[in-house]
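Enquirer: Pasting a predicted model and its sequence here:
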Amino acid sequence: MLERTAEADRRKELGRFLRAMRERVAPARHGLATGTRRRAAGLLREEVALLAGISATWYTWLEQGREANPSAPVLSALANVLKLMPVEREHLFKLGKPEWLPEVRREDRLPDPRLADLLGALSPNPAYALNRAWDFVGWNEEASDLFGGFDPADPAKRNLLARLFLDPAWRALFADWDVVSRSAIAQFRAATVGFTSEPDIQAVLDPLKALSADFARQWGEMRVEEAPIWSKRLVGPAGEVVSYDYYMLTPAGVGKETTVSLYRKRG
């Protein structure tokens, strides 16, 4: 029963993703005429199907989340028609062909005891570690001081997305909160493709959708992004804005699903 539910959720997610990508492509990008009688700003289902060389009915089934087994050439054609970026193309293939995803062993989901040593070695740069659900599973003292502490027993403080959307202190901490929060959602969607229906991921998504209108709206946008190396601006105690270079690391030997976020103050 759980496998059937996960499969149905995957198909629905594929359909939502295809529709969101279709609606953002201007017809003019494919040389199609635009006019006041068009039903939508983006491509129509029939146009996507024609451009991809597939049946309009079959493409409609894909968007409706009905049972289908798109081949690699079909997914590639759809990615070209929808003008997908590389990370979006990969996301499409993972949704369309989940059997290509590597199997995740249960032991890989547990925090590695060597994390504490790794995070300590990154001092004096603030650093914390996340599991696949983006729960905080480790941090150094500098990160605790910078981000107001971490509490695995507190649902509002144990998860990065929850902190961003439910913790007023974190919303005030990031000078560019809108940019950071939107990017975080897009990265989380890309990182969790194929297992969003599993309990640990649902335990993050369901409360956030119910408690944060901002999160629910942005999650519905279906965006995916790669994890960037960029700068983040944090607001200090006196209101000063401090810029940090931000790095997301995947350390070898401490669990396949563990990532480490490192902040290095500029200047």
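Expert: Now that the structure is in, tell me what you want to look at.

Enquirer: CA atoms for contacts and neighbours, from now on please.
Expert: OK.

Enquirer: can you pull out the strands in the stretch 151-267 of the chain?
Expert: 230-235, 241-249, 259-265 (DSSP state E, counting those that start in this stretch).

Enquirer: Which one, of these, ends up nearest to residue 100?
Expert: Relative to residue 100, the nearest member of those by C-alpha to C-alpha is strand 259-265, separated by 21.7 Å.

Enquirer: my read: residue 215 touches residue 208, true?
Expert: Yes: applying C-alpha atoms under 8 Å, one finds residue 215 in contact with residue 208, separated by 6.4 Å.

Enquirer: List the residues that are in contact with both of those two.
Expert: Between them, residue 215 and residue 208 share these contacting residues under C-alpha atoms under 8 Å, 6 or more residues apart in numbering: residue 165.

Enquirer: can you give me the helices in the chain?
Expert: Listed in chain order, the helices of the chain (DSSP state H) span 2-24, 45-52, 56-64, 72-81, 86-96, 115-121, 141-147, 160-166, 168-173, 177-191, 199-211, 213-219.

Enquirer: winner for burial among the strands of the stretch 151-267 of the chain?
Expert: Using mean count of other C-alpha atoms under 10 Å, the stretch among the strands of the stretch 151-267 of the chain with the greatest mean number of neighbours is strand 259-265 (a mean of 19).

Enquirer: So which elements touch it?
Expert: strand 127-130, strand 241-249 (3 or more C-alpha pairs under 8 Å, 6 or more residues apart in numbering; DSSP states H and E).

Enquirer: can I get the helices of the chain in a markdown table with distance to residue 108?
Expert: Putting the helices of the chain into a markdown table (distance: least, C-alpha to C-alpha, whole Å) gives the following:
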| stretch | distance to residue 108 |
| --- | --- |
| helix 2-24 | 20 |
| helix 45-52 | 39 |
| helix 56-64 | 32 |
| helix 72-81 | 29 |
| helix 86-96 | 20 |
| helix 115-121 | 13 |
| helix 141-147 | 24 |
| helix 160-166 | 20 |
| helix 168-173 | 29 |
| helix 177-191 | 15 |
| helix 199-211 | 14 |
| helix 213-219 | 26 |
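
Enquirer: Got another one to weigh against that:
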Amino acid sequence: MNDSERRIALGNFLRSLRASISPLDVGLPTGNRRRTHGLRREEVAQLANIGPSWYTRLEQGRDIRPSVSVLESLASALKLTPNEQRHLFLLAGESLPPHWDAAEEKINPFIQAMLDELNPNPAYVIGRKWDFLAWNIAADAVFTIPESSSPHNYNLIWRQFTDPIWREGSEDWESVSQRMIAEFRTARARYLEDASFDRLIDDLKRVSSDFTRMWQNHEAPRTLDGYKKLSHPVLGALEFEHITLQFPNDPDQRIMIYIPLTATKSRLKHYLLLGNSAL
């Protein structure tokens, strides 16, 4: 979206939020002659401690830019969920405050159960900084996720650029890495105040000239989905169709699913049945 479209989307988002909240939800009287569904504009302004005319212009998509403190006040007044808070900040053109960035990413137990049900299809979940958050045994067998790769043990980007097995196992490592960086740059732009991104990027620049070279490019993000051919040290050549899905309740978390082609699926099943010890 351009700036004008983003401001209009922000106004529409605020109006929908305002309409969804009952005055009783925020401790305001309803009154007998109330015609407005949800809260009135002046009530939101009062709860957020901002001027009613200024808030009206914000809903109208006028060319004004709310500060981080104003956005936090609106998020509190409208009782936003974490996902709604993220959407509010993104529409306002702001990165999330540091105290949100530091929050520990958690996985719903049902997600782990889903990953387990996907075996022998390798599948894992990554978070906002591309850290592995959960995986199934098929993904462990193919990608050896739990193996130490200090100092960023469970980060996919770190593994891609520092683990020789990942490099040697990818049929098209250079192209895949470029696409990863383009996607990762977009994720980083959403959390400009998160120092952990800077530490990861600085460490990658220090140990990988390839990352440094690719990071200097500013390519548009391209899909990572599609056909993948990997070389496994025990299983040999593995072929997959790859797809990435986002969780609606937390778009910073994504599940990567590798659907093995027929021969690969048979070998993976046998490998897992033997406990990863032999073919």
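Expert: Looks like it arrived, so ask away. In this text the structure is predicted, and so the values were computed from the model without any measurement.

Enquirer: ok, back up a step: closest one to residue 130 of the first structure among the strands of the stretch 151-267 of the first structure?
Expert: With distances scored as C-alpha to C-alpha, the stretch of the strands of the stretch 151-267 of the first structure nearest to residue 130 of the first structure is strand 259-265 (5.4 Å).

Enquirer: And for the closest one, what's in contact with it?
Expert: Where contact means C-alpha under 8 Å, 6+ apart, the residues beyond strand 259-265 of the first structure that reach it are 122, 125-131, 242-251.

Enquirer: what do you get if the cut-off is 10 Å, keeping everything else the same?
Expert: 115, 118-119, 122-132, 134, 136-139, 142-143, 146, 231-233, 242-252 (C-alpha atoms under 10 Å, 6 or more residues apart in numbering).

Enquirer: Likewise for stretch 156-168 of the second structure?
Expert: By C-alpha under 10 Å, 6+ apart, the surrounding residues in contact with stretch 156-168 of the second structure are 126-127, 129-132, 143-145, 148-153, 169-170, 173-174, 176-177, 180-181, 184, 200-201, 203-205, 207-211, 230-233.

Enquirer: now do 8 Å
Expert: Counting by C-alpha under 8 Å, 6+ apart, 126, 130-132, 143, 149, 152, 173, 177, 180, 200, 204, 207-208, 210-211, 231 sit against stretch 156-168 of the second structure.

Enquirer: Give me the buried entries from those residues.
Expert: When burial is judged by neighbour count using 16 or more other C-alpha atoms under 10 Å, the buried members of these are 126, 130, 131, 132, 143, 152, 177, 180, 200, 204, 211, 231.

Enquirer: want to try CSV for those residues, with distance to residue 223 of the second structure as columns?
Expert: As requested, these are arranged in CSV below (distance: C-alpha to C-alpha, whole Å):
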residue, distance to residue 223 of the second structure
126, 16
130, 15
131, 19
132, 19
143, 20
152, 24
177, 12
180, 9
200, 23
204, 22
211, 19
231, 21
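
Enquirer: For these, which two are the farthest from each other?
Expert: Put simply, by C-alpha to C-alpha the two of those set farthest apart are 200 and 231, 26.8 Å from each other.

Enquirer: give me every residue that touches the aligned residue in the first structure for residue 190 of the second structure.
Expert: In the first structure, the residue paired with residue 190 of the second structure is residue 194, using TM-score structural alignment. Applying C-alpha under 8 Å, 6+ apart, we find residue 194 of the first structure in contact with 10, 94, 95, 98, 101.

Enquirer: repeat that with 10 Å
Expert: Listed by C-alpha under 10 Å, 6+ apart, the contact set of residue 194 of the first structure reads 6-7, 9-10, 13, 91, 94-101.

Enquirer: just curious, which of these is nearest to residue 52 of the first structure?
Expert: The shortest distance between residue 52 of the first structure and any of those, using C-alpha to C-alpha, involves residue 96 and amounts to 15.4 Å.

Enquirer: and the closest one, how far is that from residue 86 of the first structure?
Expert: Here residue 96 of the first structure is placed at a distance of 15 Å from residue 86 of the first structure (C-alpha to C-alpha, to the nearest Å).

Enquirer: which of those two has more neighbours?
Expert: residue 96 (24 against 12; other C-alpha atoms under 10 Å).

Enquirer: Quick check: the gap between the more buried one and residue 15 of the first structure.
Expert: For residue 96 of the first structure, the distance to residue 15 of the first structure (C-alpha to C-alpha) stands at 10 Å.

Enquirer: Residue 165 of the first structure too?
Expert: For residue 165 of the first structure, the distance to residue 15 of the first structure (C-alpha to C-alpha) stands at 26 Å.

Enquirer: Residue 267 of the first structure now?
Expert: Counting by C-alpha to C-alpha, the gap from residue 267 of the first structure to residue 15 of the first structure is 46 Å.

Enquirer: Of these two, which one has the most company?
Expert: The residue with the greater number of neighbours, taking residue 267 of the first structure and residue 15 and applying other C-alpha under 10 Å, is residue 15; the counts read 22 against 6.

Enquirer: That concludes my questions; thank you for your assistance.
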